[in-house]
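[1] Following is a predicted model, sequence given first.
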Amino acid sequence: MKSARNPNIPLAGPIVLEKAEFFAAHSGYKDFKASSWWLEKFKNRNGIIYRTLNGESASISEEDCKKFLTDILPSLLEVYAIEDIFNADETGLFSNVYQIKLTFKGDTCHGGEKSKDRVTVMACANTRVD
């Protein structure tokens, strides 16, 4: 966890579970199964919390990005057909974000709260080119 988080690489629960099983198997624990219960106990023992990571204040260095693209990514991709490689991201689609009302100059405005109506949209595409 520390070696991945030090260069600001984001980690999600499924990645930690997968790595836990990998390290257990390589340490001789063949019957170990990392579960959500195991993950909760692991987080509690090690002072790990879930937190949304956003913004670029702690972005990954350019050198780390280049290393990933040249040294790591090609070996990860070689086992997949080009049409089986996807990228997906989610975003919020807001409706009625601002409820604009006409009024006269000098009038005070009330009820200017932003609408909270939103739909989460996931866009996904593969690398296939036709």
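    Here it is on my side, so go on.

[2] Please make it C-alpha for all contacts and neighbour counts, starting now.
    Will do.

[3] Could you identify the helix or strand that succeeds the stretch of helix or strand residue 4 belongs to?
    According to DSSP states H and E, residue 4 maps onto helix 2-5. Using DSSP H and E, the helix or strand that directly follows helix 2-5 along the chain is helix 13-26.

[4] want to compare, so here's the second one:
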Amino acid sequence: MPISEPLIKKQAITFSEKLGDIELVVSTGWLEKFAKRHGIIQKVISDESGDVSDIECVQWKSTVLKLLRNSFN
């Protein structure tokens, strides 16, 4: 599930305040250690490796697209 650094920092401050610790400093170092401790990693969600092949496009056009067009005629 995608989450951002600002979101993690904001939630950390919110939880800290609710627990009575209003002096928490959420620095970059704190965030790096938190992420490492909890197994949070940074990944690319989408890139070229997720592209659809030309063969799949041709097959889709000749089957699904053809059926869709026929249903509107």
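    Received the coordinates, thanks. Source: prediction; values computed, not measured.

[5] Name the surrounding residues that touch the helix holding residue 4 of the first structure.
    With contact meaning CA atoms under 8 Å, 6 or more residues apart in numbering, helix 2-5 of the first structure is reached by 10, 11.

[6] The first structure: which residue goes with residue 7 of the second structure?
    Alignment note (TM-score structural alignment): residue 7 of the second structure maps to residue 15 of the first structure.

[7] ok, now residue 45 of the second structure?
    So, by TM-score structural alignment, residue 45 of the second structure is matched to residue 53.

[8] ok, its match touching residue 12?
    No. With contacts counted by CA atoms under 8 Å, residue 53 of the first structure stays clear of residue 12, the gap being 10.8 Å.

[9] Run a quick neighbour tally on residue 52 of the first structure.
    By other CA atoms under 10 Å, 7 other residues sit near residue 52 of the first structure.

[10] Could you confirm it falls within a helix?
    No. Using DSSP: H, G, I helix; E, B strand; the rest coil, the assignment for residue 52 of the first structure is coil, not a helix.

[11] Which residues are in contact with the match of residue 7 of the second structure?
    Residue 15 of the first structure touches nothing, counting by CA under 8 Å, 6+ apart.

[12] No further questions, thank you.
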